[in-house]
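*Asks:* from the sequence below, what's the structure:
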Amino acid sequence: MSHSNTTDFTNPSTFILLGIPGLEAAHVWISIPFCTMYIIAMMGNFTILFIVKMEPSLHAPMYYFLCMLAIADLVLSTSTLPKTLSIFWFNSREIDFSACLTQMYFIHCVSMMESGIFVAMALDRYVAICDPLRHSTILTSPVVAKIGLAIVLRGSMIVLPFPFLVRQWPYCRTNIIPHTYCEHMAVANLACADVRVSSYYGLFMAFFMSSLDLFFIALSYTQILRVIFSLPTKDARLKTFGTCVSHICVISASYIPAFFSFITLRFSHNVPLHFHILIANLYLLVPPLLNPIIYGVRTKQIRDRLLRLFTIKGPKVFSWCSGSHTQLHAKPSSLNH
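*Replies:* The predicted structure follows:
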């Protein structure tokens, strides 16, 4: 029997995603907020991309980095939620082995890219506030493009060992993953091999790389705060700090759920499995949902452009309706003459 199991799962063609074990009866109800958050995230991030593209005054480094973040959010949420919803709605639990590895790669790769984007945004704020006269000469379009390329290459290369390690291991236990998506350690734990290398590399990536990014962000904001507190008036200090609030809120919305999910998954063994999985889903859904809302509310240029879109359309519709109304009333009088 054991030999049969080994031959069955040494090279599994598919994995089975269970969704949220223990909450199967509530899958349909859980899908409602998940789907709502996904739709809002898609609409919000596409709106950010549209506004930045259509408004020439927003063609600046800060908004280019914001567009990179919006694209990363779209890829991150789309790589997981459609499959999660198919599990909840249609009980479609099978996922191809290669598709599983691809999903795993994109989740961790894009998460690492987002961390790099936050560092780039902190650099932009640092130059804009600490050396404003040289901002346009330091962060030129070619420099921004090179930074974006470096972010993509770093995220792509650092995460590359994950799918390669997972692919080469034998699977002789089961092909059932107690999760809604192919999370790295959830798949690695199914292998009949010593997966400590993968576990240690995951810890290195989560703590060392993320901590390094946070260090550079903190260093930038330390210099920014020094400049802000040296400004002569309170209004100037508040106005300058206000340009950084959106970035700080977005960083908090991204890092806090991610670290909380990572810590509870690895170190809180008394926490129920369904709680782990819910948190793991929320940390992939909440930042893409909040980022466009935070920037839409906090950034005056984006807020003004968005309001202008609605206020321009409104009068046009009203004038067309009133014009049509006048013509309807004018016709009978002309007929009488």
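
*Asks:* drop to CA atoms for contacts and neighbour counts, all remaining ones
*Replies:* Fine.

*Asks:* next, find the distance separating H59 from V52.
*Replies:* To V52, H59 is 7 Å away according to C-alpha to C-alpha, to the nearest Å.

*Asks:* buried residues, the helix or strand harbouring K239. List them.
*Replies:* Assigned by DSSP states H and E, K239 belongs to helix 234-267. Buried residues in helix 234-267, defined by neighbour count with 16 or more other C-alpha atoms under 10 Å: 237, 240-241, 243-244, 246-247, 250-251, 253-255, 257-258, 261-262, 264-265.

*Asks:* which residues in the stretch 101-250 of the chain form helices?
*Replies:* Secondary structure of the stretch 101-250 of the chain by DSSP state H, counting those that start in this stretch: the helices cover 135-138, 141-159, 161-168, 184-188, 196-203, 210-229, 234-267.

*Asks:* V75: neighbour count?
*Replies:* Using other C-alpha atoms under 10 Å, V75 has 17 neighbouring residues.

*Asks:* give the helix, strand or coil label for the nearest residue to E94 once chain neighbours are set aside.
*Replies:* With sequence-adjacent residues excluded and distances taken as C-alpha to C-alpha, 6 or more residues apart in numbering, E94 is closest to I16, at 4.7 Å. Using DSSP: H, G, I helix; E, B strand; the rest coil, the secondary structure recorded for I16 is strand.

*Asks:* here is a second sequence; please produce its structure as well for comparison:
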Amino acid sequence: MQEKPLCIRVGHLLPYSMSDSNTTDFTNPSTFILLGIPGLEATHLWISIPFCAMYAIAVLGNFTILFIVKREPSLHEPMFYFLCMLAITDLVMSTSTLPKMLSIFWLNSREISFSACLTQMYFIHCFSEMESGILVAMAFDRYMAICNPLRYSMTLTNSVVAKIGLAVVLRNGILALPYPFLARQWPYCRTNIIPHSYCVHIAVVKLACGDIRISSYYGLFDLFSVIGMDVFLIAVSYTLILRAIFHLPTKNARLKTFGTCISHLCAISALYIPDFFSSFTQRFGQNVPLHLRVLIATVYLLVPPVLHPIIYGLRTKQIRGRLLQLFSRKET
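*Replies:* The predicted structure is shown next:
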């Protein structure tokens, strides 16, 4: 009769080697090995170039948004406060993954401690969903500005904006906690090699030798309850917004009013489309090549942080004007 593999709690490190990583007597590791993008190791250096460029754009763009809003008193309004929250979230989400990813691509530094892996997992899920919550707040801002303009300043006071921001942080901070706690409790007795470029929840728990259905079910519950609810609230907001726009008397008024929502709609698309595609390919895309699934999940983390400052920088008149002023001063 075949012996069952020995599984103990995390805390002991076995010396890593590719030859024994899949043996049945493997015990729980204190470090994991991130492969980067499996199957594309030979091109890691080339892949790192666009990733590094995108990270630089994300950091520079989001810091620019924060700098301009802080320096310009006319931008101290609810919409721009929410935009600053979005910029901070983008910075944290990209910085929690890209530096380690680039160290894999450039230095072949693949090891990550179990605690660091769980911490990265928490930050990824917490801040990606925090972005969704902030987009809901921004949809409410657009609803108030278009449907109830006379009550806008009385409703969205600084105190209310701060409470909304706090609610978003608490909601997603709490709901992301089960991910690392569930991942910590499973026994790992197969391998410590994560076929991914960062510690995403589903890729880590798939290495466990126990029944991980609770982790899988919670991931789906979180996806549909948090992201699903946020998408529903945004859809309701824009249904009311569109109804108000269609009641405007002239075509120019309708186009001008709808134009104030374009930036927000682009930001929504930049987050939700890659998010849903990545989540479902990770869980149900067994026929999709592994390297393509990992590449999609990796790009997903960079798309919103890169596109959000570009979208709002180009589409928002106040930010664009302030940027032009800064560059014109430098030239003179």
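
*Asks:* what's the TM-score once they're superposed?
*Replies:* Overlay of the two chains. TM-score (TM-score structural alignment, normalised by the length of the second structure): 0.92; 315 aligned residues with a C-alpha RMSD of 1.4 Å.

*Asks:* returning to that earlier point: so which of H59 and V52 of the first structure has more stuff around it?
*Replies:* Neighbours were counted for H59 of the first structure and for V52 using other C-alpha under 10 Å; V52 has more, 20 against 13.

*Asks:* I'd say that one and L58 touch.
*Replies:* Yes. Using C-alpha atoms under 8 Å, V52 of the first structure makes contact with L58 at a distance of 5.5 Å.

*Asks:* P249 of the second structure -> the first structure?
*Replies:* Correspondence of P249 of the second structure to the first structure, assessed by TM-score structural alignment: P232.

*Asks:* returning to what we had before: out of the helices of the stretch 101-250 of the first structure, nearest to T47 of the first structure?
*Replies:* helix 234-267 (16.9 Å; C-alpha to C-alpha).

*Asks:* strands of the stretch 1-150 of the first structure, start to end?
*Replies:* Per DSSP state E, counting those that start in this stretch, the stretch 1-150 of the first structure carries strands over the ranges 14-17, 94-96.

*Asks:* among these, which is the most enclosed?
*Replies:* strand 14-17 (a mean of 21; mean count of other C-alpha atoms under 10 Å).

*Asks:* how big is the offset of the helix holding K239 of the first structure relative to the second structure?
*Replies:* Here the mean offset of helix 234-267 of the first structure against the second structure after fitting is 0.8 Å, by mean C-alpha distance after the TM-score superposition for the first structure.

*Asks:* downstream of that helix, the next helix or strand is which one?
*Replies:* By DSSP H and E, the next helix or strand past helix 234-267 of the first structure is helix 273-298.

*Asks:* where in the second structure does that following helix fall?
*Replies:* Counting by TM-score structural alignment, helix 273-298 of the first structure corresponds to 290-315 in the second structure.

*Asks:* quick one: the matching stretch to the first structure mean distance?
*Replies:* Relative to the first structure, stretch 290-315 of the second structure is 0.4 Å off (mean C-alpha distance after the TM-score superposition for the first structure).

*Asks:* just stretch 55-67 of the second structure next, same as before
*Replies:* Looks like 0.4 Å for stretch 55-67 of the second structure (mean C-alpha distance after the TM-score superposition for the first structure).

*Asks:* give the buried residues for that stretch.
*Replies:* Y55, I57, A58, V59, G61, N62, F63, T64, I65, L66.

*Asks:* same check on stretch 21-29 of the first structure?
*Replies:* For stretch 21-29 of the first structure, by 16+ other C-alpha under 10 Å, it's P21, H27.

*Asks:* thank you kindly, that will do.
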